[in-house]
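1. Attaching a predicted model along with its sequence, questions to come.
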Amino acid sequence: MDNSYTFGDVTVTEQEVAQHMVAAVKTIFSTMIFIDDIVEDYPLEKPVSHFHCSISGMVGLGGAFSGMVGVHLPEDFAQEATASMLGMTVEEVDAESDINDAVGEITNMLAGEVKMLFSDKNLHLCLSTPSIISGKDYTIEVMNNNCAVIVPFYRGEQRFIATLQISAS
């Protein structure tokens, strides 16, 4: 069953948002990170809010609705993506700040793509600067009474997740 979300006169389906996020993530990874073998596995079987040895980038949304775009990557994959993005080997990427900057930029690019989807429907949004959370064990809770579009992706055995949480203002 496909959920729909209504903002004033505009209705957007969860499937439409998920398809846009899939296309955006694949384009970002292909053109900016030079990784072409990303495969989506939508819909997510069960919600994920607890992360182990991961890095999460988040960008807040405000305007027609409030919410958050998130990208949650395992540490090893975040380091690999950073190396590829910067034209380095994985061994050369040792600064946590470089990895955090790369994950923040990936999240920012995805948030920009989400903003375009809604802007094309005359729903205007503003984006916050990216925030990063990382650690061996942490939880990120979904906001109450909201919708969440969660799209898992795989690169080989590595799984990462792109999320959009939205709430009518």
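-> That came in fine, so what should we check first? Given the structure is predicted, the values throughout are model-derived calculations rather than measurements. Residues are numbered from 1 along each chain as shown.

2. contacts, neighbours, all on C-alpha from now
-> Fine.

3. longest strand of the protein?
-> Longest strand in the chain, counting residues (DSSP state E): strand 50-63.

4. Can you list the buried residues in the helix or strand following that one?
-> Proceeding N to C from strand 50-63, the next assigned helix or strand is strand 65-74, under DSSP states H and E. Under the neighbour-count criterion of 16 or more other Cα atoms under 10 Å, strand 65-74 has 66, 67, 68, 69, 70, 71, 72, 73, 74 buried.

5. out of those residues, who's nearest residue 46?
-> residue 72 (15.5 Å; Cα to Cα).

6. Please report how far residue 36 lies from residue 125.
-> Residue 36 is 29 Å from residue 125, where distance means Cα to Cα, to the nearest Å.

7. That should have said residue 95, apologies.
-> Distance from residue 95 to residue 125, counting by Cα to Cα: 33 Å.

8. ok, and here's another one to check against it:
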Amino acid sequence: MLGEKILKQLNTTEEELIGHLNNDVLEIFSTMVGGGVLSSKKAETESHFNDSVSAMVGFAGGYNGMIAINASRKQALRFAAQMLGMEVDECEDEMADALGEIANMIGGSFKHHFVKDGHEVKLSTPSVISGGEYEMTVCSLPDTLTLQFETAEESFTVSLYLETD
């Protein structure tokens, strides 16, 4: 849940943030991943993942936080295959880089909505974690927004973590 303090700092509403994040993800998936996103909805932010891959990009400057994309391992392999024009069984080695690049594109697109309001922001290099079972905890960033995106195969989430001054 996003607090009033961060929304005021960014001079926006939760609805506008949802719209920006949704549109950024849809545009990136239609142009870079080959589409396939059918719908989206607001969801609870999860911290426990099984047989999954998570890619994160941090940002710092006028506001601080992180964007994370979380997908099942199968879904991450499909994304990599679609991005690279390969078969799913051929892109195991590229899966982490592909999901990291998707997170980087989402973060880059998202930050531009607020640069115009004087919130200069720098992005980190993407980090990717995967495993049979893992916990992802973001310390001291209580303001979160998560959207769940549906594809024909299954869903994935994109979470936004924001920190106030």
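-> Yes, it's here. Please read all numbers here as calculations on a predicted model, not as lab measurements.

9. between residue 36 and residue 125 of the first structure, which one's more packed in?
-> residue 125 (19 against 13; other Cα atoms under 10 Å).

10. residues contacting the residue mapped onto the more buried one from the second structure?
-> Under the alignment (TM-score structural alignment), residue 125 of the first structure maps onto residue 121 of the second structure. Residues counted as contacts of residue 121 of the second structure (Cα atoms under 8 Å, 6 or more residues apart in numbering) are 59, 60, 61, 62, 63, 64, 111, 115.

11. Now which residue in the first structure aligns to the fourth one?
-> In this case it means residue 62 of the second structure. Residue 62 of the second structure maps onto residue 64 in the first structure, by TM-score structural alignment.

12. so its match makes contact with residue 127?
-> No - Residue 64 of the first structure is beyond contact range of residue 127, at 11.7 Å (criterion: Cα atoms under 8 Å).

13. closest to residue 85 of the first structure among the buried residues of strand 65-74 of the first structure?
-> residue 73 (14.8 Å).

14. where does residue 159 of the second structure land in three-state SS?
-> The assignment at residue 159 of the second structure comes out as strand when based on DSSP: H, G, I helix; E, B strand; the rest coil.

15. Quick check: the aligned residue for it in the first structure?
-> Residue correspondence to the first structure (TM-score structural alignment): residue 159 of the second structure is matched to residue 163.

16. What distance do you get for its match to residue 58 of the first structure?
-> Residue 163 of the first structure sits 9 Å away from residue 58 of the first structure, going by Cα to Cα.

17. Between the two, point out the one with more neighbours.
-> Using other Cα under 10 Å as the criterion, residue 163 of the first structure and residue 58 rank with residue 58 on top: 26 against 22.
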